[in-house]
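> here is a sequence with its predicted model. Questions after.
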Amino acid sequence: MPARLPSWAWVTGLTTGAIAVVAVLGVQADQGARPTASTSRPSTPATADAKPSAEPKEKETGTGAGAGADASAVPADSGTGRRVVYSLDTQQVWLVDASDAPRRSFEVWPGTVAPDPGTYTIGTRTEATTGSDGVDVEHIVYFAVKSGVSIAFSNAVDGSSPPPAEGRSTGGIRVAKADGEALWTFGTTGTTVRVVE
């Protein structure tokens, strides 16, 4: 009668196999060049007093669905390589891969403090907290500070897109829940964020 393996041997073997699979997937996900962020910023200031509307324009998710090619086209002056592109004028974000192909685009609802156009790098990431406007948010991806206000992408836990609280300086750039999850996965620490007009 063949000897039976003890249960600890099975558990050890399965754990080792799972770690190997996770390591392989991590290496595959990290393939592709990541550009080095520039520290220079254009001298044109962004307006900090613009108020977003409570209702977004027609939302675009993906690389061409929705209203047309203009909204899904990555801005020409947004750099190259793997990056997050944020347009202040259109209140639109693109997740762009290392081959300069847009992988996802979506509309956002900015706070009252806007980042200046320029190139930034994602620094701190926080899974969940309460925003400065009192809304519970998750998938917070910080990339800039202006006038002492931290600027970050996030989504409301309940999926809402409320306008910023009256009289408060808020740097939260709100996204829809599914877009927040996609940005959280794509926007790892060190990822370039390119802000354009």
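Perfect, thanks for sending it.

> only C-alpha atoms from now on, for both contacts and neighbour counts.
Noted.

> can you list the residues that contact the helix or strand harbouring Leu183?
Assigned by DSSP states H and E, Leu183 belongs to helix 177-186. Helix 177-186 is contacted by residues 61, 95, 106, 138-141, 153-157, 159 when judged by C-alpha atoms under 8 Å, 6 or more residues apart in numbering.

> from the residues you listed, which land in strands?
Residues of those located in strands (DSSP state E): 95, 106, 138-141, 153-156.

> can you give me the strands in the protein?
Using DSSP E, strands in the chain cover 83-87, 92-96, 102-107, 118-121, 125-130, 136-146, 149-156, 172-175, 192-196.

> now those as CSV including distance to Ala20 and mean neighbour count?
Output for those, formatted as CSV (distance: least, C-alpha to C-alpha, whole Å; neighbours: other C-alpha atoms under 10 Å):
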stretch, distance to Ala20, mean neighbour count
strand 83-87, 28, 25
strand 92-96, 28, 24
strand 102-107, 28, 22
strand 118-121, 30, 23
strand 125-130, 26, 14
strand 136-146, 27, 22
strand 149-156, 32, 24
strand 172-175, 34, 25
strand 192-196, 29, 23
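
> closest one to Ile19 among these?
strand 125-130 (23.4 Å; C-alpha to C-alpha).

> same for that closest one, what does it pack against?
Strand 125-130 is packed against strand 136-146, with contacts defined by 3 or more C-alpha pairs under 8 Å, 6 or more residues apart in numbering; DSSP states H and E.

> for this protein, which helix is longest?
helix 7-29 (DSSP state H).

> related to what we said a few turns ago, turn the strands of the chain into TSV, including distance to Asp70.
Converted to TSV, the strands of the chain look like this (distance: least, C-alpha to C-alpha, whole Å):
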stretch	distance to Asp70
strand 83-87	13
strand 92-96	11
strand 102-107	11
strand 118-121	22
strand 125-130	31
strand 136-146	26
strand 149-156	23
strand 172-175	20
strand 192-196	15
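
> and here's the other structure:
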Amino acid sequence: MPAKSSTIVTALTAAALVAVGVLGYQASASAPDTLAPARKDGSHGSTAPKNPGREKDRPRPVAVPTGSGEGRRVVYALGAKRVWLVGADGNAIRTFQVAPSTVSPPAGSYAVTSRSVSITGSDGIAIEHVVRFASVDGAVIGFSAAVDGSMPKPDPSKRTGGIRESRDDGKAMWEFALRGSKVVVVS
């Protein structure tokens, strides 16, 4: 007995819905968690200081390391244990301290190779906003934030490549460092 056309249409529709679901999941795994809301006035932010009377009390921003290249990039200074998210104009958009891993990448230029929204780190801690950019002798190197907000000191007896950052800094890194983004490691 030949299959009814309604059965064939139902099967094809179900297959299409499954395919769309899989593609949607794959896209969400590489997309930022949130997008910045658009401002109604069309501006990108205020140039006026938020606390005008406290301007002199603020610490001076740490300059982007010289010799770290040009253009939009992530700069990771091994000795300073600090990261800069640098805009196309060469100015730091954000800078923050990190807790380095037991395995460090050599100084040089890299590109973001992969990203994961959330996984378990090689140290057994749940992490999020993982941005990988290098591999050294089998240890994958990348930035991540512990879901519990901790920045544990890595066990020197274990080879780990996770460079830990705060959850806020991890989210900023996630939104900035898309796959293929330049990462420059300096001493």
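In hand now; what should we look at? The model shown is predicted, which means the values in this text are computed figures rather than measured ones.

> where does the TM-score land?
Remark: TM-score between the superposed chains equals 0.68 [TM-score structural alignment, normalised by the length of structure 2]; 134 aligned residues with a C-alpha RMSD of 1.9 Å.

> still on that earlier bit, what's the farthest-apart pair in the contacts of helix 177-186 of structure 1?
Among those, Leu95 and Val157 lie farthest apart (C-alpha to C-alpha), at 21.3 Å.

> quick check: buried residues in stretch 168-186 of structure 2?
Of the residues in stretch 168-186 of structure 2, 169-179, 181-186 count as buried by neighbour count, 16 or more other C-alpha atoms under 10 Å.

> where in structure 1 does it fall?
Using TM-score structural alignment, stretch 168-186 of structure 2 corresponds to residues 178-196 of structure 1.

> quick one: end-to-end length of the matching stretch, please.
23 Å (C-alpha to C-alpha, to the nearest Å).

> next one: stretch 63-79 of structure 2
End to end - C-alpha to C-alpha - stretch 63-79 of structure 2 spans 14 Å.

> picking that back up, what's the closest of the ones in strands among the contacts of helix 177-186 of structure 1 to Ala165 of structure 1?
Ala156 (14.0 Å).

> that closest one maps to what in structure 2?
Using TM-score structural alignment, Ala156 of structure 1 lines up with Ala146 in structure 2.

> now the closest residue to its match other than its chain neighbours: how far from Ala145 of structure 2?
Distance criterion C-alpha to C-alpha, 6 or more residues apart in numbering; nearest residue to Ala146 of structure 2, sequence neighbours excluded, is Ile127 at 4.3 Å. Distance from Ile127 of structure 2 to Ala145 of structure 2, counting by C-alpha to C-alpha: 5 Å.

> what's near enough to touch Asp123 of structure 2?
154, 160.

> how close does it sit to Leu78 of structure 2?
In this structure, Asp123 of structure 2 and Leu78 of structure 2 are 20 Å apart, going by C-alpha to C-alpha.

> can you give me the offset of stretch 68-88 of structure 1 from its chain's centre?
Chain-centre distance of stretch 68-88 of structure 1: 14 Å, with C-alpha atoms, centre = their mean, to the nearest Å.

> wait, which of the ones in strands among the contacts of helix 177-186 of structure 1 is closest to Arg82 of structure 1?
So of these, ranked by how close each gets to Arg82 of structure 1 (C-alpha to C-alpha), first place is Leu95, at 7.9 Å.

> contacting residues for that closest one?
82-85, 102-105, 183, 186.

> Val149 of structure 1 now?
Contacts of Val149 of structure 1 by C-alpha under 8 Å, 6+ apart are 113, 169-171.

> these into JSON lines, with extra columns for neighbour count and distance to Gly13 of structure 1?
Shown next, in JSON lines, are those (neighbours: other C-alpha atoms under 10 Å; distance: C-alpha to C-alpha, whole Å):
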{"residue": "Val113", "neighbour count": "24", "distance to Gly13 of structure 1": "52"}
{"residue": "Ser169", "neighbour count": "20", "distance to Gly13 of structure 1": "53"}
{"residue": "Thr170", "neighbour count": "22", "distance to Gly13 of structure 1": "50"}
{"residue": "Gly171", "neighbour count": "27", "distance to Gly13 of structure 1": "48"}
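
> can you redo those as a markdown table with distance to Arg125 of structure 1?
Below are these laid out as a markdown table (distance: C-alpha to C-alpha, whole Å):
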| residue | distance to Arg125 of structure 1 |
| --- | --- |
| Val113 | 19 |
| Ser169 | 20 |
| Thr170 | 17 |
| Gly171 | 15 |
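
> preserved in structure 2, out of these?
When these are mapped onto structure 2 and checked using both residues aligned by TM-score structural alignment, their matches' C-alpha atoms under 8 Å, the preserved contacts are 113, 169-171.

> which one of those residues sits closest to Thr121 of structure 1?
For those, the nearest to Thr121 of structure 1 is Gly171 (15.9 Å; C-alpha to C-alpha).
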